[in-house]
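Chemist: got a predicted structure plus its sequence, pasted below:
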Amino acid sequence: MIKANNFKIILILGGLTALGPFSIDMYLPGFSGIATDLNTTVAKVAMTLSSYFIGISAGQLLYGPLLDRFGRKIPLFIGLLVYILASLGCVFVPDIDTFIGLRFIQAVGSCAATVASVSMVRDLFPVKEIPKVFSMLMLVVGLSPMLAPTIGGYVTASYGWQPVFLILMCLGIIILLAAHFGLPNTYTPDPTISLKPKPILKNFWTVLKEPQFYTYAFTGAISFSGLFTYVAASPILFMDIFAVDAKLYGWIFAFMSCSFIGASQLNSLLLRKFTSEQMIFGALLTQSVIIITFLIAAINNLLGLCGTIALLFMYLGCLGISNPNTAGLTLAPFTKNTGSASALMGAIQLGLGAIASFAVGIFVINSMVPMTIIMATTTITALIILQIGKRTIKVKH
């Protein structure tokens, strides 16, 4: 049982983890307005989402060694300052190419918060508690897809899309202050860790070749790329294909997130009766059945707005079950290289998410079928990797 006096720490760690998702979700209702103001297309605006995923993926590899070498707080604060300045720059972008570049920089800044929060969970809690802590973090993180697009929809409708990035800048400042005053120093800096490229790469390779790491990191990341597919496709799916307005889109997106949040909290209860390994397998098997049904219905043009929402709701619920368990089992073998392990895990997850969102920008235009094909491919691939990989490891709890 996680002690009540850890609630404040979990809340702040959740805020750090939520910064990236908030930065992804809040400007989605403004895609059409951005395209108009910057004289471009919605598909090109979607590339700002891909550049964000690329930035947050690459940046995690940068922060992992820094967090292990200098402790958690200094790299975290530098990253948050970069995020704050890049968010301000997004308010004044003159063209889409500059916007794409600034979103990359914004992502590099925000991922310091993501890697630091995951590392601190491993620092502060015993291995058996980690999946439960991640489920609690998801309760905080889950508020971002509930609040962000809804707020973004109203702000965009009333004031345009630029104020969204002013709000994100202020959010970055608040989180920086909360982390400074509310988080303990959880890790003693290790000056023996080299920041030269060769030792860093060797360190990452040491992490990567651990069977438990690569099995659960890739299972979780490939499965979770279905979420990135949904996020990237949702403005096209709901606002273009189903022709809902920005405000209604925000409410639909918020409703969808209830599935992810609810499932992640249900996960905490289910862990009393089932192991993390059983939870992952059950969630992926259910997710496979749902997405195959979704794909068949989409190909045969059997789905309206409500049917699409219902199937996506169930699909996202499965991710809410599997994700905290794959994250917990991925990090369980590590004590010394926790920062590098969490960074590599995040980089794999976000890198695959960037590929999925890039595929959405290319293939999802006026039909939901390409979206469901991508989601079915990722889900079934994750299930196959899990079945092959878990035969070769002895899980460390």
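Modeler: Nice, I can see it. Numbering: from 1, shown residues only.

Chemist: from here on, just use CA atoms for contacts and neighbour counts.
Modeler: Will do.

Chemist: L295: what's it in contact with?
Modeler: By C-alpha atoms under 8 Å, 6 or more residues apart in numbering, the residues touching L295 are 369, 372-373, 376.

Chemist: hmm, I was thinking of L176
Modeler: L176 touches 77, 80, counting by C-alpha under 8 Å, 6+ apart.

Chemist: picking up where we left off before, what is the most widely separated pair among the contacts of L295?
Modeler: Farthest apart among these by C-alpha to C-alpha are V369 and A376. That separation is 10.5 Å.

Chemist: more neighbours, the two?
Modeler: Taking other C-alpha atoms under 10 Å, V369 and A376 do not tie; A376 has more neighbours (23 against 20).

Chemist: what comes up buried for the helix or strand harbouring the more buried one?
Modeler: Assigned by DSSP states H and E, A376 belongs to helix 369-389. Counting neighbours by 16 or more other C-alpha atoms under 10 Å, one finds that the buried residues in helix 369-389 are 369-383, 385-386, 389.

Chemist: for that helix, packing partners?
Modeler: Applying 3 or more C-alpha pairs under 8 Å, 6 or more residues apart in numbering; DSSP states H and E, one finds that helix 369-389 makes contact with helix 211-234, helix 276-299, helix 338-363.

Chemist: next, the one to line up against it:
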Amino acid sequence: MVLLGALSAFGPLSMDLYLPALPSLEAEFGAGQGAVQLTLTSVAVGLAVGQLVAGPLSDRFGRKVPVLVGVGAYALASVLCALAPSVWLLVGIRLLQGLAGAAGIVLARAVVRDRTEGTEAARAFALLASIGGAAPVLAPVLGGQLLRVTDWRGVFGVLALIGLVLLVAARWLPETLPAERRVRGGARATVRATRELVGRRAFRTAVLAQGLGFAALFTYISTSSFVLQTGYGLTPVQFSLVFAVNGAGIVAAGQLSRVLVARLGPRTLLVGGLAAQVAGGVGLVVTALADGGLPVLLPVLFVVVAATGLVLPNATALAMADAAGAAGTASALVGVGQFAVAGAIAPLAGLGAAGALLPMAAVMAGASVLGLVAGLRVPRAAGTPPRPLPD
């Protein structure tokens, strides 16, 4: 589970480690805030598209080989990011980095689904979310400290080193999909499984709720460094500490989900987490309109961010319960919903003035409201494994 958590942390690690360096990257290339934020959006798009490839391939060839290929390619792409001579080339390489890193994310979920179901799966996904939540806790703090001795290029060098370490560790990952359970029929079988999954209301609504909930978090990830450093005057180290506290909230909420899921069920926890996001998002908008200071801003921001520790694992458990015969494909669709929706919505926060709170607050609140609507549409009986998908 620790190794699976590390593999699933590729996404937040790729985005969070160099967040404190975004203003300095903007200054070096002479690019605007929107162009710099595209280096985050492109890796999110890569993570989404890459899962569409890695997930179905793992249903056909097993889980282990795609992990090893993806992690190795991720390490190489990180080296190329460190050598990028322009912001636009960096955007392109970050897309490749996301494509490679997607394998670890999608296959961590698939391995859990291979081994567990129902409440046990919800607990396992909550544990993955907590381990993955350590990335938002540690990455910005580490990134802030790295900037004391290196620049943003050195940060990508560290990502390359992390990729190499995980490549070695992943050699001990057990194969959880034996040959007799693998999907035959190539692309045609993948299309059939996709149609079957998307045709299920429980799957559709859970994926949409997760994507919108994550969009609120990703908006915070891609914009908060400008708001808190440029708008509110925090130093990179102070910003990383604030980010760490919010990341600790994700971990705490994930642990709370593990404790409560057997009693309340994943749907109730999902709706509760989305409702908390809405409350925090509305608080952010009010804070922006009233020109509130940090003592008001930071607590409501904490609520929105921490609530994702309830949203993500329970939405994942509800969606993956519908994946009896094609866990890799289902995991890929879950990942696409998460990163594609977030990648489409988060850039809207960059349309305002640099450092302004209101655009970030409005996008986070809007995504949270839509996420709650989707969460309420998840059937109350969702979470019990249905009939297996056809071979």
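Modeler: Structure's in. What do you need? None of these values were measured; they are calculated from a predicted model.

Chemist: in a markdown table: the helices and strands packed on helix 369-389 of structure 1, plus distance to T308 of structure 1.
Modeler: Converted to a markdown table, these look like this (distance: least, C-alpha to C-alpha, whole Å):
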| stretch | distance to T308 of structure 1 |
| --- | --- |
| helix 211-234 | 11 |
| helix 276-299 | 8 |
| helix 338-363 | 17 |
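
Chemist: these: which one's closest to K44 of structure 1?
Modeler: Taking C-alpha to C-alpha, helix 338-363 is the member of those nearest to K44 of structure 1, at 7.8 Å.

Chemist: that closest one against structure 2, how far on average?
Modeler: On superposition with structure 2, the mean distance recorded for helix 338-363 of structure 1 (mean C-alpha distance after the TM-score superposition for structure 1) is 1.1 Å.

Chemist: which of the helices and strands packed on helix 369-389 of structure 1 sits closest to V121 of structure 1?
Modeler: Closest among these, using C-alpha to C-alpha: helix 338-363, at 9.8 Å.

Chemist: so where is the closest one in structure 2?
Modeler: Here helix 338-363 of structure 1 aligns to structure 2 at residues 327-352, judged by TM-score structural alignment.

Chemist: what's the match for G317 of structure 1 in structure 2?
Modeler: By TM-score structural alignment, G317 of structure 1 lines up with A306 in structure 2.

Chemist: got the buried residues for the helix or strand where its match lies?
Modeler: Using DSSP H and E, A306 of structure 2 falls within helix 294-320. Residues of helix 294-320 of structure 2 classed as buried by neighbour count (16+ other C-alpha under 10 Å): 297, 300-320.

Chemist: what is the burial count for the counterpart of A252 of structure 2 in structure 1?
Modeler: Alignment note (TM-score structural alignment): A252 of structure 2 maps to G262 of structure 1. Per other C-alpha under 10 Å, the neighbour tally for G262 of structure 1 reads 17.

Chemist: my read: G262 of structure 1 touches G317, true?
Modeler: Yes: counting by C-alpha atoms under 8 Å, G262 of structure 1 touches G317, with 7.4 Å between them.

Chemist: which one, of the helices and strands packed on helix 369-389 of structure 1, ends up nearest to L11 of structure 1?
Modeler: With C-alpha to C-alpha as the measure, helix 338-363 is the member of these nearest L11 of structure 1 (19.2 Å).

Chemist: angle of that closest one against helix 211-234?
Modeler: 40 degrees (axes from the mean of the first three to the mean of the last three C-alpha atoms, to 10 degrees).

Chemist: quick one on the thing from earlier: which one of the helices and strands packed on helix 369-389 of structure 1 lies closest to F53 of structure 1?
Modeler: That would be helix 338-363 among these, by C-alpha to C-alpha, at 4.8 Å.

Chemist: okay, buried residues for the closest one please.
Modeler: Neighbour-count burial for helix 338-363 of structure 1 [16+ other C-alpha under 10 Å]: 338-361, 363.

Chemist: of the helices and strands packed on helix 369-389 of structure 1, which is nearest R103 of structure 1?
Modeler: helix 338-363 (13.0 Å).

Chemist: returning to that earlier point: of the helices and strands packed on helix 369-389 of structure 1, which is nearest Y63 of structure 1?
Modeler: helix 338-363 (6.9 Å).

Chemist: from the chain's centroid, how far away is the closest one?
Modeler: Relative to its chain's centre, helix 338-363 of structure 1 lies at 9 Å (C-alpha atoms, centre = their mean, to the nearest Å).

Chemist: equivalent analysis for stretch 224-238 of structure 1, please.
Modeler: The answer for stretch 224-238 of structure 1 is 12 Å, by C-alpha atoms, centre = their mean.

Chemist: what of stretch 69-89 of structure 1?
Modeler: For stretch 69-89 of structure 1, the distance to the chain centre is 18 Å (C-alpha atoms, centre = their mean).

Chemist: quick check: it aligns to which part of structure 2?
Modeler: So stretch 69-89 of structure 1 sits over residues 60-80 in structure 2, by TM-score structural alignment.

Chemist: before we move on, what about stretch 278-298 of structure 1?
Modeler: By TM-score structural alignment, stretch 278-298 of structure 1 lines up with residues 268-288 in structure 2.

Chemist: average offset between the matching stretch and structure 1?
Modeler: Mean deviation of stretch 268-288 of structure 2 relative to structure 1 after superposition (mean C-alpha distance after the TM-score superposition for structure 1): 2.1 Å.

Chemist: look up how far A381 of structure 2 lies from whichever residue in structure 2 pairs up with I385 of structure 1.
Modeler: Using TM-score structural alignment, the equivalent of I385 of structure 1 in structure 2 is A374. Separation of A374 of structure 2 from A381 of structure 2 (C-alpha to C-alpha, to the nearest Å): 15 Å.

Chemist: same question, Q229 of structure 2
Modeler: For Q229 of structure 2 relative to A381 of structure 2 (C-alpha to C-alpha), the value is 45 Å.

Chemist: V111 of structure 2 now?
Modeler: 24 Å.

Chemist: I appreciate the help and will end here.
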